[in-house]
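Peer 1: sequence and predicted model, in that order:
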Amino acid sequence: MDKATLLAEVITHVKQMQKTADQVSDGFFIPLDSDEVRVEQLEKIPGEEASFRASICCDYRPGLLSDLRKTLVALNVSMVRSELSTLEGRLMIVFFFSANRRKDLSSTKDDEELKRSVHQALSSTVEKFTVSLDYSPRIIWPNKKRKISHLESSSSSS
């Protein structure tokens, strides 16, 4: 086997391994490093309600999940399923939902408006937590010892 044939075979094998890795990782939800809100409409089935997928990626903060739930309730959507994953303080939530309206009244314009409304509402909820994080005091680790200068303590006793 010559070098060119061997190299071509290795390249083919690496490409196949990359495809396999991509297929396997499709089912995993790994939080991204940047804050992100996405809303997309899933394939519409004639005669059925429009279905959507919303994903949120952000830092975890207490109260975030309850605020997201309140936001979705206020939007009057039917939750079908949700998935949540965390990694090093980052959070990724994927919601699958449908519109709470009669099937015969649904139009493409209504679906786009709902998609836009959900995106705006989820974005403002995530931004609220991001802004509050910017103005919150730094976290002080409870196990960290406080540094004391020996010069200061000896001069104050004289």
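Peer 2: Okay, I see it.
Peer 1: all contacts plus neighbour counts: C-alpha atoms, from now on.
Peer 2: Will do.
Peer 1: what about Glu113, which helix or strand?
Peer 2: helix 108-135 (DSSP states H and E).
Peer 1: next: Leu151.
Peer 2: helix 150-156.
Peer 1: try Cys57
Peer 2: strand 51-59.
Peer 1: now the element after that strand, going C-ward?
Peer 2: Criterion used, DSSP H and E; the element after strand 51-59 is helix 64-74.
Peer 1: next, the buried residues of the helix or strand following that next one.
Peer 2: Per DSSP H and E, the first helix or strand lying C-terminal to helix 64-74 is strand 77-87. The neighbour-count check on strand 77-87 (16 or more other CA atoms under 10 Å) flags 77, 79, 86 as buried.
Peer 1: looking at the residues you listed, spot the one nearest Ser25.
Peer 2: Taking CA to CA as the measure, Ser25 sits nearest to Thr86 out of the buried residues of strand 77-87, at 15.6 Å.
Peer 1: A further structure is provided below for comparison with the first:
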Amino acid sequence: MKFKYDEFNNNEFESHKLTYNLIDPNTKVLDLGCATGYLAKELLKKGCKTWGVDGDTNAAKKAEKYCSSVIVSNLDECTSFPFPKKSFDYVILLDVIEHLVNPENTLLIIKSYLKENGKIIVSTPNIAHASIRWMLFRGLFEYTSTGIMDKTLSSKKLAIDC
């Protein structure tokens, strides 16, 4: 199964659709790991305004079409964002947090951008998904450029980083 991080997945059991359903209309959203802005595009239909952050310059350029503002930043290196504090109803990290070196620090930083009663929505990939199970059953464990088994999680990279 090929994972797509450049288009909205409308399957009712996938994190994109579940997150979309959790977000109230006419709210402000900070999307950390916004990719090409595919979720922001859908949220526009609900009257939401989305601000995005992504580490990929090319993806961020595409996201500008749907987001109020997009900044290119490595979430692990960011100690603050150029957004007003307490200004977002939602901060979302979809399939992002597992790639962070210090997720606790990132969560502490983003908390300050939430309005009172704001919500943080986090999803992580499902390692028990049938496609992953099938691959492992066949004895395959291939790193890819995106997804749960992306190259940021390789033991070789971990050894280099340490």
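Peer 2: Done, it's in. These figures come from a predicted structure and were not determined experimentally.
Peer 1: so after superposing, what's the score?
Peer 2: The TM-score (TM-score structural alignment, normalised by the length of structure 1) is 0.25; 68 aligned residues with a CA RMSD of 5.1 Å.
Peer 1: tell me what the helix holding Glu113 of structure 1 is packed against?
Peer 2: Secondary-structure packing of helix 108-135 of structure 1 (3 or more CA pairs under 8 Å, 6 or more residues apart in numbering; DSSP states H and E): strand 36-41, strand 51-59, helix 64-74.
Peer 1: tell me, how many residues neighbour Val14 of structure 1?
Peer 2: Around Val14 of structure 1 there are 12 other residues, counting by other CA atoms under 10 Å.
Peer 1: now it: which helix or strand?
Peer 2: helix 3-25.
Peer 1: you'd agree Leu91 of structure 1 is up against Leu64?
Peer 2: No. Here Leu91 of structure 1 does not reach Leu64: they are 10.2 Å apart, not a contact under CA atoms under 8 Å.
Peer 1: which one's more surrounded, the two?
Peer 2: Each of Leu91 of structure 1 and Leu64 has its neighbours counted (other CA under 10 Å); Leu91 has more, 21 against 16.
Peer 1: pull the contacting residues for Asn93 of structure 2.
Peer 2: Just to correct that, residue 93 of structure 2 is Leu rather than Asn. 31-33, 120-123 (CA atoms under 8 Å, 6 or more residues apart in numbering).
Peer 1: ok, those vs Ala130 of structure 2, which is closest?
Peer 2: Distances from Ala130 of structure 2 to the contacts of Leu93 of structure 2, taken by CA to CA, are shortest for Ser123, at 17.7 Å.
Peer 1: tell me how far that closest one lies from His16 of structure 2.
Peer 2: 9 Å (CA to CA, to the nearest Å).
Peer 1: what residues are shared contacts of those two?
Peer 2: Leu94.
Peer 1: neighbour count for the two, which is higher?
Peer 2: Ranked by neighbour count (other CA under 10 Å), Ser123 of structure 2 and His16 place His16 first, with 20 against 17.
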